[in-house]
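Colleague: When you get a sec, could you give me coordinates for this:
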Amino acid sequence: MKKIMLLAVLALAFTSCKNNGQDTKEEKVSYAKFGDSITAEGAITGAELLEKYKTLKDSTDTLNVKVISKIKEVCQKKGCWMNLELSGKEVAFVKFKDYGFFVPKNASGSEVIANGKAFVNIISVDELKHYAKDEGKSQASIDSITKPEITYSFLADGVLIKK
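Modeller: Now for the predicted structure:
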């Protein structure tokens, strides 16, 4: 009987010290890839990108950059553009190089890493109305657009969206 109790205590001790299948390494993040192959390494935050935008002099001044942020909005017609959160209410309007790829229309709220060129852009009234229509806004909202808009823009060649 003492041997059985001793074996039971030893078995209990060994199982309680076991790792329970939990890996001590950090969990690897999985991303869906769109456009060129990129990695997450070297990405700056949206707030850091906003500070870099403020250093740009005009629409011909560009920065090659990789940013990690959240997707605020996506084109609901095709997924051909998205808005990235920068800081506060500020967003970056992202198009995709050569219209070569799109992102899923349901990607709003997802973490994203985008690689490409950041620049300041003046968007015409016609283009703003086109985007509002793509976004599914009401006709009254579309008709209320009367002035061009200066925006933070981004031309992405590669995008990773966290799965």
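Colleague: switch to C-alpha atoms for all contacts and neighbour counts from now on
Modeller: Will do.
Colleague: and Phe34, helix, strand or coil?
Modeller: Taking DSSP: H, G, I helix; E, B strand; the rest coil as the rule, one finds Phe34 in the strand state.
Colleague: correct me, but Glu149 touches Ser124?
Modeller: Yes - using CA atoms under 8 Å, Glu149 is in contact with Ser124, at 6.9 Å.
Colleague: please give me the structure for this one as well, since I'd like to look at both together:
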Amino acid sequence: MKKTFFVIASLAILGTSCNSNNSSEESGQHEELVTDTPIGVFGAVITEDEVTPLSNLVASLEEGEEFHGKVRGEIKEVCVHKGCWMTMDLPNGETMRVTFKDYGFFVPKNSHGYPVIIEGVASKKVTDVETLRHYAEDAGKSKEEIEAITEPKNEYAFEAVGVIIKEDA
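Modeller: Just a heads-up that it's a prediction; the model follows:
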């Protein structure tokens, strides 16, 4: 009788713990990250080897190809609400928006200005007005600046699977 009770109790506890542990991805909520020092690895664990120069990424995208790999740069801007995107300057004077695969992770909101290595897929794409306005709102732009966005924009986009934010280059 004691064995039966123990087995039933164990199964009940196991079943409850397996079903009630919703990940932040499933619930659509993520922890907002602000740390004293935003150094670390976010998303998939990636390494610092085999990093491609940003100029090679730009050349691939200008030829109409997708880029798959890792690049190193500096974080220019970060979503002020959640850290759900960031931007990086490219050697051609353009800016590249970096989003995170499946909205699966964020970076610290105070990580602008830090050196970064990102791994994933880059492409050139047209971003619609609604999305551009959303990004402007996330960046803390004024209502007037947001309303001034009236046309889609051809942009460099990078979907990262992993990010390493470094203390120094």
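Colleague: overall similarity of the pair, as a TM-score.
Modeller: The TM-score (TM-score structural alignment, normalised by the length of structure 1) is 0.76; 129 aligned residues with a CA RMSD of 1.2 Å.
Colleague: Show me what Leu54 of structure 2 aligns to in structure 1.
Modeller: Using TM-score structural alignment, the equivalent of Leu54 of structure 2 in structure 1 is Gly46.
Colleague: pretty sure Leu63 of structure 1 is in contact with Tyr152, am I right?
Modeller: No - if you go by CA under 8 Å, Leu63 of structure 1 and Tyr152 don't touch, sitting 11.6 Å apart.
Colleague: Neighbour count for the two, which is higher?
Modeller: More crowded of Leu63 of structure 1 and Tyr152, by other CA atoms under 10 Å: Tyr152, with 23 against 15.
Colleague: pretty sure that one is in a helix, no?
Modeller: No - counting by three-state DSSP, Tyr152 of structure 1 is not part of a helix but strand.
Colleague: who's in contact with the counterpart of it in structure 2?
Modeller: Matched to structure 2 by TM-score structural alignment, Tyr152 of structure 1 sits across from Tyr156. Tyr156 of structure 2 is in contact with 94-97, 122-125, counting by CA atoms under 8 Å, 6 or more residues apart in numbering.
Colleague: Now, those residues that are in strands?
Modeller: Per DSSP state E, strands hold the following members of the contacts of Tyr156 of structure 2: 95-97, 122-125.
Colleague: Report the buried members of those.
Modeller: 96-97, 122-124 (16 or more other CA atoms under 10 Å).
Colleague: Please report how far Leu61 of structure 2 lies from Asp128 of structure 2.
Modeller: Distance from Leu61 of structure 2 to Asp128 of structure 2, counting by CA to CA, to the nearest Å: 19 Å.
Colleague: swap that for Thr150 of structure 2, please
Modeller: 9 Å.
Colleague: for Gly83 of structure 2, same thing?
Modeller: With distances taken as CA to CA, Gly83 of structure 2 is found 21 Å from Asp128 of structure 2.
Colleague: same deal with Thr52 of structure 2?
Modeller: Relative to Asp128 of structure 2, and taking CA to CA, Thr52 of structure 2 is found at 29 Å.
Colleague: Please enumerate the strands of structure 1.
Modeller: Taking DSSP E to define them, one finds strands in structure 1 at 31-35, 44-45, 62-74, 81-87, 90-96, 111-123, 149-162.
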